[in-house]
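[1] Sequence first, predicted coordinates after that:
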Amino acid sequence: MLKRLAYLALCACAPLQAAPLLDDARLQQLANDRYWISLGHYETAKLGGWRSYVDDPRFFLDADGAHHPDRELKATLKALYAPASLGEKHAQCVFPARTRWLREQLQLNDLPTLACKDYTQWFKDVSPHSAVMIFPAAYLNSPSSMFGHTLLRIDQADVQSDNTALLSYAVNFGAYIEGNDNSILYAWKGLMGGYPGLFALVPYQEKLAEYRSLENRDLWEYRLNLTPAETGRMVEHIWELKQIQFDYFFFDENCSYRLLELLQVARPSLDLTSQFPLTAIPTDTVKAVKQAGLVERTDYRPSRERELLERAAPLDKAEEQQVLALSADTARLNSAEFTTLPKARQALVQDAAYRLERYRANGQERDPARTQRSFELLRAINRNPPPPLQIERPGLPEEGHESRTWQLGAGTREDRAFAEYGLRMAYHDLNDNAYGFPLGAQIEILQLKVRQYENNDWQVQRLDLATIRSLTPRNELLQPLSWQVTGGLERVLGKHDDEVLVSHVNGGAGGTWQLADEMLGFALGTVRAEHNNDFAEFISPAAGFNTGVLWRNGLGNLTLEAKGDYFTNGEIRRSLSLNQQWELSRSLGLRLSAKREFSQLASAQNEVMLELKWYHY
C-alpha cells in the first residue's frame, strides 16, 4: 500500500503531461469492454458489481481497483502520464498490455517516451508468434496431477519449419508450495485455497523433461490458431502477471482456468471461463478450447515409460531377462547368451536395456556408472540399430466421457425394491465408459447416492469424498505398486439385518498383473478405520483384502471383486460383486451390478441393480 501511495504521489507532484479527461459514458464504455475485463481478470460478483480473481494488491493502481474496473482504468490512464524518470517502474513498463490498448482506444499520441528495456528484451527473447496448449495426461501417483494439467507453449515464427519446439517457452500456472506438504495436507490446502498461485514463463524443455520423463506422462499438444498479434497480446499480459498472486483452488481456480483467461486476453471475443462456474477439470477445459474452434492440429508425445513398454512388448521372457542383465552390466553384450541371439533380436534387447536405464535415471542424481552403461548401450545401438519405434496413438483424452455424472438406478435388495439417484462431481471409475481413459485408473470426487425404497422410505446410501485407485500392471522390467484410498459415508450390514450408515477411511496397496490383452488381475492388502454406532468403540480398525479381475470387453468394462474386512472387535465383513457396463454412447452408460454381502452381525444379503449413467458437464 505504501508503495502505491508513493508511486501516486510522484505522479501527482511531477507530471509532464496531463491525462485526457474522459466523460463518464466513455469511461464506463471502456471499463466494460471485454478486453479490459479480461486484463483485470474480473468476474461478476455474487451480490452484483465486479470482483477480480487477482488477489495481489500490487496488480492494481487504484485502492479499489479489484472491485471497480472503471476506477482502475482511470488510475491506469493517469499513471501512463507519470514522469519518465520512473524508468522501469513506470506504468507503461509494468503494464504493456494496458498501455497498448488504451493508446489505441484513445489515440494517446502524447505519452511520455520510455525505453522499458527489461520488458523489451524479455519480449524479444520470447519472440511470440503462435501458441500450443499442452496437456500432460493424468498421473495418479502425484496428488497435484491426478486430473492432468494444462500449460501453454509460446513458439517463435520458425519453430514449425525448423522443428525447434524445445527452444520455445512454456507458460504455466501452478500452486506455489513452500516446504514438503504431504498428500493429505496438499489436498486439503488445495481444496481450500491455501496456496498462492503464480504464473511462470520457463523454457519448454524444462517442462517437457518434468512431465514426460520425471512423471512418465504422455503429452498431448494442441496447436492453436491464434494469430501472431493475438499471441503477442497474450504474452504482453503475462509480463503484467509476473510474481502476481492468485488464490489457487484445486477444482476451479486452477491451472486450466487461468489459461482460459489468457486465451480470452489473446482473443477477447472468446467466452471460455463462464462454462466453468463450479469446477474446471483440465480435460473439460481442453474440450472447451476445441469447441471454440481454436485447435488446428493435435500432436502426441508418448512418455518414456510408454516407449519402454512398447519396445519391450515383442520380447519373450528370456529376452526380458537379457534386458535386465544388460542394463545392470554392459559386459554382457559380449556374453554367449546375448551374441547367439539373431541380430534383429539383439537390436530390440539392447534398445530396451538403454531405455530402461534412462527410465531408472529419471529424477535421480547423476551416477557415473549408470552414465557409462548408457553410453556403452548407445554405442551398441549405433552399430546395430533397431527398427523405428511405432506407438499407436491412444484415444484423445478430451473425447472421453464428461466429468460430471448423473445416475439413476432401479434394483432389489433381498425382497425390497428400490430406486437410486446419484450425482458424482468427478470423474471416472473402473467400469465407466473407457474411451480416453487408461485401464485400471479410478478418480472419483464427491459422489452422493440416495435410495428410495418402497413406501417412500428414503435413505442416504453413500457419500464418497474421494475414491482413488491406481491399478498399474507389473512386468519383468517395471514393478509399480498398485494402491487405493477412499473415505466418506456408506451403508454396511448391521444388527437385526438392518443397514447402518458409517463413516470410514480405507486404503490399501498391492500388485496388478496383465492376465491377457485388456484383462488385469489385482490383489491388495487393505486397512480400514470406521465409526459405527453398532460398535462399542468410537473408532474400529480392520485389516483386509481386495482382489479381483478387470476386463475391457466388447461391451465395456467388467469387474469381478472380492473384499474382506477383519475388525479387531471380532466383526468380519466380506462381499462379492460383479459390475458390467454397456457403453451406449459417449455420454450414456448402462451398468448391471450384482453383490452378495456377508457379516457376523447379520444374515447374508443379495442385491441386484440396473443403473443408467449420464455423463454431462
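    It's in.

[2] CA atoms for contacts and neighbours, from now on please.
    Fine.

[3] need the contact list for the closest residue to L166 other than its chain neighbours.
    Among residues not flanking L166 along the chain, Q205 sits closest, at 5.0 Å (Cα to Cα, 6 or more residues apart in numbering). Contact analysis of Q205 by Cα atoms under 8 Å, 6 or more residues apart in numbering lists 166-168.

[4] ok, and here's another one to check against it:
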Amino acid sequence: MLRRYFIAALLCSCLLPTSVAFALSSAQLEHLAQHPTWLKLLHYGDSRQSEILTEDFFLSPDGQHDPQAELRADLAAYNAPWPKDGDSHARCRFPARYYWLSQQISLPGYNLTPPQCPTFARWSLPDKVQSISLFLVSGYLGNPASVFGHSLLKLNTGAQDDQAGMFDLTVSYGALVPPDEPVWRYILRGLGGGYEAGFSDRYFYTQDLVYSRTEFRDIWDYELRLSDTQRTLLILHLWEVLGKKFTYYFLDKNCAFRLSELLELVIDEPLLTNARFWYVPTETFHRLEDIDQARKAVGQPGLIKAVRFIPSAQRKLYHQFSLLKPEEQAATQAVMQQGPTALPDQLAHLKQDRQAEVLDTLLAYSNYRLTAEQPTPSAATKAAKNRFLPARFLLPPSTEPLKEVPALDSPAQGNRPMLTSIGFGHEEQRGSYLRLHGAAFVQEALGRNGLEDNELAVFDAAVSIGDTFFLDQLDLIRIRTIKTDFITADGENPWSWQLRTGLAQDADDYDAFFAFGAGRAWKISPQLTAYAMTDAAAHSVEPYLRLRPHLGLLAGNGNLKGRLLAGIETTDYQGNAQPFVSAELQWGFAAQTSLFIGIEQAESANVSAELKWFW
C-alpha cells in the first residue's frame, strides 16, 4: 500500500512542472537531507538509521535508513491529489516535516492546518496552546520503571474555565507491557530491549488521577519559554510520532530520553549530554536548569518560564490535617477510626467555625479514600462521605481560603544523580587507606534533593587502597523511607522502612547480605527528625541471621546536614549483641560538591572523610 502511494505521488510530481521535487538541485537536496533538524524529525540515531520501527512513519521504502530518499518522497507526496479521506494525505500525517520545509524552501500553497485535515486540526488546537510544560514526577516504588521518577509533556491552553489545566493534553512515553507481566520478566526484558514502546496522549486529569491521587506522587511543572515557531514545530511533531513504535530500554532509552529527544528538536542546546549507559528523568531537568542559567548569564531570557509544585493528593490531605488544632485532630481521627456515627459527639465540644474545618478535612479524607480504593471503593467509604456532606452544608462556608501546601524544591535544584568521591579512612585494624567511592544513582538523606529525609541509591560502591586493595562496600540498592506525616486511620500506613542489599567487608572475608527494617519516625521540628527501626538481615557469613534495632536522628537543612545512629546488632543466636554508634556530617559548599566526615564505633573505631562530586 505504501509502495503504491509512493509511486503514485512520484508520478504526480513528474506531471507537475512546478513540483518542488524537481525545483531543487542535488546539492540542495543533500543539504536538506543531512540537516540536523531533518534527521531529528526522522529520529535518526548514531547508527544513521531511524529508531522508529513503524513502517508507515516513512513514505519511501528506504526512508528508515536513507534520509534523502525520505525527503524526495515527502516532497513528491506534497503535490499528491487529496484522497476522499483527507486525513490520510502526507500533509496531514507529517505536518512538522512540511512546516520545517516551508521555512527552508518554497512550498506552493502551503497551509499550516489544511482544511482537508480535520482530525489533525482538532488535536493540535491551533491558536489555543499558549505554552508547553515538561513535568517531573517523583519516584514510585510500586513500579520498577518509576522508581527514579517519570516525565511527560503538557500542552497548556490557559483556558479560563480550566485554570488547573485538567483538560489540557499530555504526551508521555512508555513500554507496551502485557497485562499482569511479572516484575522479574519486566526488568529482564526492559534491560535487554525486549519491549516496544511509544508515545501516547491523554488529558491531564487522567494523569493526575494516576500520579497524584492513586500513587500519591508529587509533580514539578517546568513551563518552558519557547518561541511561537519552536512551540508549533514541537506540537506538529508530537502528532507525527503518536502511536509510532520504538524499542524500549529501561536504563537509557526510556521516557526521559525520548522526551529530551523531542525537546532537542526545538532547543538549540543539547539535552542528552549525559545519556550514555544510564539516564534518569532528573538528568533532563538538571540540564534544563543549566541551560536556563547559561542563557541568563549572557543576558538572554531563560529557558524556564516558571516552576510550579503540584503536591500529591496525600500531601494535600496531610497538610490540611496539620492545620487543625490538637483537639480538632483528635476529633477528626476518632471519626476516621470509629466511623460517621461518632461525628455528633466529636463535634459537640467544638465551635461552629472549627466544626467546619473538621468536616472539610473529613470530606477531603473521604475523597482521598474513594480515589485510592478505585475501581471498587468500599460501601463504608461512600457512606461516610454521604454522612459528612449534609453535615457540612448545615454550617456556614469558611471565610478564609485553605493555606497552600508549602512547595518542595525540585529534585533538579539539588544534587545530580551520579556520584564520584575521593577520600581517606583510618581503622584500628587496617590503619590508614585511600577511599574511592562512586554511585550510578544516589539521592542521599544528607544531600540536597527532593526526597526530604528519604534515601535511594543504586550500585553504590567504594574501594579502599592501603596495605591491600579491598572492596569496602557495594550496595546494589539502598532505600530508606522516613514517614513523619500520616493520619491514624484504616488504610493509612504509618510505618517508615528501609531495605539494603549488597556486599560488605567482614574481617578478611566478604559478606553478602539482604536487610529489611521497619519502624516509626517523628518530625520534632522542621530541621530535626527522629526514627526508631529494627532491621532483620540475612548474611553469607556467621551469624547468618541478625537483628539490628537502632535509633536515628537526622538534623540540618539546606547545605549542612548530619545524622546520628546508635543501636545494637546480634552476634549469635543466644541474644548476645554488639553495640554500635556513628555520626555523619555533610556540607554542600558548592552546587555539586560536598565534604563528608564520618565516625563509627562498633568492634573497632573507623574515621573517614570524602570530597564528593555529583554529576
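    Structure's in. What do you need? The shown structure was predicted, so the numbers you read here are calculated from the model rather than taken from an experiment.

[5] what's the TM between chain one and chain two?
    In this superposition the chains share a TM-score of 0.85, using TM-score structural alignment, normalised by the length of the second structure; 584 aligned residues with a Cα RMSD of 3.3 Å.

[6] Now tabulate the contacts of Q205 of the first structure in JSON lines and tack on distance to K563 of the first structure.
    Putting those into JSON lines (distance: Cα to Cα, whole Å) gives the following:
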{"residue": "L166", "distance to K563 of the first structure": "48"}
{"residue": "L167", "distance to K563 of the first structure": "51"}
{"residue": "S168", "distance to K563 of the first structure": "50"}
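
[7] Nearest to T44 of the first structure among these?
    Using Cα to Cα, S168 comes nearest to T44 of the first structure of the contacts of Q205 of the first structure, at 35.3 Å.

[8] That closest one and V126 touch, don't they?
    Yes: using Cα atoms under 8 Å, S168 of the first structure is in contact with V126, at 7.5 Å.

[9] In the second structure, which strand is the longest?
    strand 509-525 (DSSP state E).

[10] Just list what that strand packs against, helices and strands only.
    strand 496-506, strand 528-539 (3 or more Cα pairs under 8 Å, 6 or more residues apart in numbering; DSSP states H and E).

[11] List of residues touching the last one?
    Contact with strand 528-539 of the second structure is made by 453, 482, 496-497, 511-524, 544-556, as judged by Cα under 8 Å, 6+ apart.

[12] Buried ones from the residues you listed, can you make that a ChimeraX selection?
    Remark: buried members of the contacts of strand 528-539 of the second structure, expressed as a ChimeraX selection using 16 or more other Cα atoms under 10 Å:
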select :453,482,496,497,511,512,513,514,515,516,517,518,519,520,521,522,545,546,547,548,549,550,551,552,553,554,555,556
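
[13] picking that back up, now secondary structure and neighbour count too, for the contacts of Q205 of the first structure, in TSV please.
    Converted to TSV, these look like this (DSSP: H, G, I helix; E, B strand; the rest coil; neighbours: other Cα atoms under 10 Å):
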residue	secondary structure	neighbour count
L166	helix	16
L167	helix	15
S168	coil	20
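
[14] of these, closest to H67 of the first structure?
    Nearest member of those to H67 of the first structure, counting by Cα to Cα, is S168, at 35.9 Å.

[15] Distance check, the closest one against L463 of the first structure.
    Separation of S168 of the first structure from L463 of the first structure (Cα to Cα, to the nearest Å): 45 Å.

[16] Who are the contact partners of the closest residue to S378 of the second structure other than its chain neighbours?
    Spatially, and ignoring its direct neighbours in sequence, S378 of the second structure is nearest to L370 (7.8 Å; Cα to Cα, 6+ apart). Applying Cα under 8 Å, 6+ apart, we find L370 of the second structure in contact with 377-378, 381-382.

[17] Which of those residues ranks first by neighbour count?
    Counting neighbours by other Cα atoms under 10 Å, T381 leads the contacts of L370 of the second structure with 19 neighbours.

[18] any idea what it aligns with in the first structure?
    Alignment note: T381 of the second structure maps to R370 in the first structure; criterion TM-score structural alignment.

[19] Confirm that match sits in a helix?
    Yes: when DSSP: H, G, I helix; E, B strand; the rest coil is applied, R370 of the first structure is found to be in a helix.

[20] For the closest residue in space to it that isn't next to it in sequence, list the residues it contacts.
    Closest residue to R370 of the first structure apart from its sequence neighbours, by Cα to Cα, 6+ apart: E357 at 7.3 Å. Contact analysis of E357 of the first structure by Cα under 8 Å, 6+ apart lists 327, 370, 374.

[21] Can you tell me the element the first one falls in?
    Here S327 of the first structure, judged by DSSP states H and E, is contained in helix 317-328.

[22] any idea how far the residue nearest to F418 of the first structure when sequence neighbours are not counted lies from D464 of the first structure?
    If the residues on either side of it in the chain are set aside, F418 of the first structure comes closest to Y453, at 4.3 Å by Cα to Cα, 6+ apart. Using Cα to Cα, Y453 of the first structure is found at 21 Å from D464 of the first structure.

[23] do A25 of the first structure as well
    Distance from A25 of the first structure to D464 of the first structure, by Cα to Cα: 52 Å.

[24] out of these two, which sits in the busier spot?
    D464 (19 against 9).

[25] Identify the residue nearest that one in space, chain neighbours excluded?
    G488 (4.5 Å).
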